[in-house]
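K.L.:
Quick one: sequence and predicted model below, then my questions.
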Amino acid sequence: MRDQDVRRIPAELLEWYDHHARVMPWRVGPAQRKSGITPDPYRVWLSEVMLQQTTVAAVKNYFHQFTSRWPTVRDLARSSDADVMAAWAGLGYYARARNLLKCARVVAFDLDGRFPDTYSGLIDLPGIGPYTAAAISAIAFDRQETVLDGNVERVMARLFDLHDPLPRSKPLLRAHAEALTPATRPGDYAQAVMDLGATVCTPKSPACGICPLRPDCVARLAGTAADLPKKSPKKPKPTRYGIAYLARTTEGGWILERRPDKGLLGGMLGWPGPDWGETLSDTPPFDADWRDFPGEVRHTFTHFDLILKLRLARIDAEQVPVSYQIIPRHDFRPSDLPTVMRKAHDLVRDR
């Protein structure tokens, strides 16, 4: 690609974005920004944390719920861990929720409620890595930072017809993305290139005919766009096995445990049971007349698949060890559980 072609790409993409920007509940659109409205760093930060490894469609309702309940970073910082973890339930990757609270408290109590406006200041906050720091500094503060997510990687791979597979090609993709990031409107540009990847330069069947960059796209001219980016083969996921012990008191209350803060589903309420492993460990959490349930839960995590057998029991409340929580049936909300635990409840709730 010629230097003059590279130089005109940001302007072409920004012109497209001005007419085709997606409407997001956390976004200040291009027309609003031109009229002087600036993004709220709290909303930008919250959306970026929620969007990590999660789709826009899945995030929207959670974002509305969080910002209605906690409209400022100080409101979120003052909330309890249990309330935030319960509100996050179902969104997955629960370490994000723990870091969300840690970060909110640093900003609210140590930084007087103000987010740092630079990459170097943001990267020091809990739970904020290189991508999130770049995204917040660009989108919220209009800093000239390079934002590189999966959509941007795909656009760069096709625009320059790069066939080296991911993740090995990431440094080169970043270099191209950095070279294109303009000093003018870098926040809008970051969102424009992500929007292009999400709506036009899609993983399958890219809509090259309506792409604003089609005259410049080397892969389109070579006929290779649909094959890019190439990816190294993934290793097959291992399968782990476990047992969830779902017990109720004779009054109908559910018996749950709070998982340790560190580790998978850390800090979340869930059904008692042994650690999940390559073989099944049958260790009831307390004495009860446990019976097998005929169904099982299957759930996919990032690094493994889980098969969870279920055991049920009824027990008098005074026999429940104090290390477990009894949630009265009228106070129990399945939506407060992580997805895998809610799947188990949905199978057995009428038993």
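P.N.:
Sure thing, it's come through. Just so it is clear, the model here is predicted, and its values are computed rather than measured.
K.L.:
going forward, measure contacts and count neighbours with C-alpha atoms only.
P.N.:
Noted.
K.L.:
in a strand, that's where residue 307 is, yeah?
P.N.:
Yes - applying DSSP: H, G, I helix; E, B strand; the rest coil, one finds residue 307 inside a strand.
K.L.:
May I have the residues that are in contact with it?
P.N.:
Taking C-alpha atoms under 8 Å, 6 or more residues apart in numbering, we find residue 307 in contact with 239-242, 296-299.
K.L.:
which one of these is nearest residue 14?
P.N.:
The closest of the contacts of residue 307 to residue 14 turns out to be residue 299 (C-alpha to C-alpha; 41.1 Å).
K.L.:
Chain neighbours aside, what residue packs nearest to that closest one?
P.N.:
Excluding the flanking residues, the one nearest residue 299 by C-alpha to C-alpha, 6 or more residues apart in numbering is residue 306, at 5.2 Å.
K.L.:
here's the one I want to compare it with:
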Amino acid sequence: MNFQNEIIKWYKLNKRDLPWRSTTDAYVIWLSEIILQQTRVEQGLPYFNKFLQHFPKVEDFANASETHVLKLWQGLGYYSRGRNMLFTAKQVMELHGGIFPVKYDELIKLKGIGEYTAAAISSFANNQSKAVVDGNVFRVLSRYFGVEEPINSTLGKKEFTELAQSLIEDQQPSLYNQAIMEFGALQCKPKSPLCSICPLRLNCFAFKHNKVDILPLKLKKVKIRERWFNYFIGVKDDHVLTKQRKPGDIWEQMYDFPLIETLDNEEYLKPDFWNQIKYLFGNEVNIKLLSQKKHLLTHQIIYVQFFGLDNYIVNFNLHAEIKSVLIEDFKALPHPKVISNFIETYL
């Protein structure tokens, strides 16, 4: 049995009908690849359609404002991807005359495009013989060939990349890359893979050695950071208090509410916390707890508390980072998911 032939045979029978599979337009493929990074197809597809509708050509994307891009991106997470895409679109206009490159060596030089994305675009748009190695491919190769090097180790990445590249030789790159990625997504799934009906199971190392639930191996994850955000909601005369987040932290350049970050969820009861509140909103301010949420990010857990403000005064000259804007205008701005969820319920 030939591994590649079986993968392609399976793909032709089982592949999903996805819009970016019917084009060789590198720009459209790039949109799909960046949007679907660390995102399920079901979640990413509406965003792909929305971006393509707003920015049908790379020139349209390059001319967009960051605020517009982040608003469309809202809810997808990893917001640096959206900012990088805007930068990349401008690069394509400046360096390639508005024609999205299709060669690996040119793609890899663009911001936000790594080895995987460059391989995907160059193979799908230009049939270049570059193997894609994403989470789905790692999993299929590790299980079938019995590769036990951790997928996130230097040696593991090298071994998987070399194996993947050897398998794509003499194949139609676009077809084979799509096939093995789809096989990992639908058949050789992370949990509950469909081994009983898998066409590769008889020669699969993991299946034969009872290691399906073990492979692929991965080095221990980085420590999760816990943070406590206390947001203050001030509403007067159809206006709400807001601020734009600064660079260098999560959700940079997006909009939320005035915030005090504390070291734990009890610190808001302490005098120093109240001193900060009075400094921001005046000595006569009253607060009321409106909502508490636990927001999960890849390497952070954010415990969020929303407090309503009453009888507050803001010195906008002293606190220039805080703005008072119309609620309807505020809703049109890009927000982190935890903020947009709050807005839907309370504003």
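P.N.:
Happy to help now that I have it. All values reported here derive from a predicted model rather than from experimental measurement.
K.L.:
tm score of chain vs chain?
P.N.:
Taking TM-score structural alignment, normalised by the length of the second structure as the basis, the two superposed chains have a TM-score of 0.86; 333 aligned residues with a C-alpha RMSD of 2.6 Å.
K.L.:
picking that back up, show me what the residue nearest to residue 299 of the first structure aligns to in the second structure.
P.N.:
Alignment note (TM-score structural alignment): residue 306 of the first structure maps to residue 302 of the second structure.
K.L.:
Neighbours of its match, how many?
P.N.:
Counted with other C-alpha atoms under 10 Å, residues neighbouring residue 302 of the second structure total 17.
K.L.:
Show me the helices in the first structure, by range?
P.N.:
Taking DSSP state H to define them, one finds helices in the first structure at 3-20, 30-34, 41-51, 56-69, 73-77, 81-88, 95-105, 119-122, 130-141, 150-159, 170-180, 186-199, 218-222, 339-348.
K.L.:
Next up, the contacts around the aligned partner of residue 211 of the second structure in the first structure.
P.N.:
Using TM-score structural alignment as the criterion, the counterpart of residue 211 of the second structure in the first structure is residue 224. Taking C-alpha under 8 Å, 6+ apart, we find residue 224 of the first structure in contact with 158, 161.
K.L.:
Quick check: the gap between the residue nearest the centre of the first structure and residue 85 of the first structure.
P.N.:
Centre of the first structure computed as the mean C-alpha position; nearest residue by C-alpha atoms, centre = their mean is residue 52, 3.1 Å away. Here residue 52 of the first structure is placed at a distance of 17 Å from residue 85 of the first structure (C-alpha to C-alpha, to the nearest Å).
K.L.:
repeat for residue 290 of the first structure
P.N.:
29 Å.
K.L.:
And these two? Which one has more around it.
P.N.:
Neighbour comparison, residue 290 of the first structure and residue 85: the larger count goes to residue 85, with 24 against 17 (by other C-alpha under 10 Å).
K.L.:
Spatially nearest residue to the equivalent of the more buried one over in the second structure (excluding sequence neighbours)?
P.N.:
In the second structure, the residue matched to residue 85 of the first structure (TM-score structural alignment) is residue 70. Counting by C-alpha to C-alpha, 6+ apart, residue 334 is the residue found nearest to residue 70 of the second structure once chain neighbours are left out, at 5.5 Å.
K.L.:
Then residue 57 of the second structure?
P.N.:
Nearest non-adjacent residue to residue 57 of the second structure, counting by C-alpha to C-alpha, 6+ apart: residue 27, 7.4 Å away.
K.L.:
Ok, residue 314 of the second structure next?
P.N.:
Nearest non-adjacent residue to residue 314 of the second structure (C-alpha to C-alpha, 6+ apart): residue 281, at 5.1 Å.
K.L.:
distance of the one you found from residue 5 of the second structure?
P.N.:
Using C-alpha to C-alpha, residue 281 of the second structure is found at 68 Å from residue 5 of the second structure.
K.L.:
Please say which of these two ends up with more neighbours.
P.N.:
Shown here are residue 281 of the second structure and residue 5; by other C-alpha under 10 Å, residue 281 has more neighbours (21 against 13).
K.L.:
against the second structure, where does stretch 47-58 of the first structure fall?
P.N.:
Stretch 47-58 of the first structure maps onto residues 32-43 of the second structure, going by TM-score structural alignment.
K.L.:
what does that stretch rub up against?
P.N.:
20, 44, 47-48, 76, 81, 85, 117, 120.
K.L.:
now stretch 65-80 of the first structure
P.N.:
Applying C-alpha under 8 Å, 6+ apart, the set of residues contacting stretch 65-80 of the first structure is 42-43, 87, 101-102, 104-105, 107-108, 113.
K.L.:
Could you tell me the end-to-end distance of it?
P.N.:
In stretch 65-80 of the first structure, first residue to last residue: 16 Å (C-alpha to C-alpha).
K.L.:
Show me what counts as buried in it.
P.N.:
66-67, 70, 72-74, 76-77 (16 or more other C-alpha atoms under 10 Å).
K.L.:
swap in stretch 285-292 of the first structure?
P.N.:
residue 290.
K.L.:
List the contacts of it.
P.N.:
Outside stretch 285-292 of the first structure, the residues that touch it by C-alpha under 8 Å, 6+ apart are 245, 272-274, 310-315, 320-321.
K.L.:
how about stretch 103-119 of the first structure, which residues of the second structure does it hit?
P.N.:
So stretch 103-119 of the first structure sits over residues 88-104 in the second structure, by TM-score structural alignment.
K.L.:
what sits up against the matching stretch?
P.N.:
Contacts of stretch 88-104 of the second structure (C-alpha under 8 Å, 6+ apart): 26-27, 58-59, 61-63, 107, 110-112, 118-119, 121-122, 125-126, 128, 130.
K.L.:
on that earlier part again, of all pairs in the contacts of stretch 32-43 of the second structure, which one is the farthest apart?
P.N.:
Once C-alpha to C-alpha is applied, these give 76 and 120 as the farthest pair, at 21.0 Å.
K.L.:
the more surrounded of the two?
P.N.:
For residue 76 of the second structure versus residue 120, the count of surrounding residues by other C-alpha under 10 Å is larger for residue 120: 29 against 19.
K.L.:
any idea how far the residue mapped onto the more buried one from the first structure lies from residue 55 of the first structure?
P.N.:
For residue 120 of the second structure, the aligned position in the first structure is residue 135, judged by TM-score structural alignment. Distance, residue 135 of the first structure to residue 55 of the first structure, using C-alpha to C-alpha: 16 Å.
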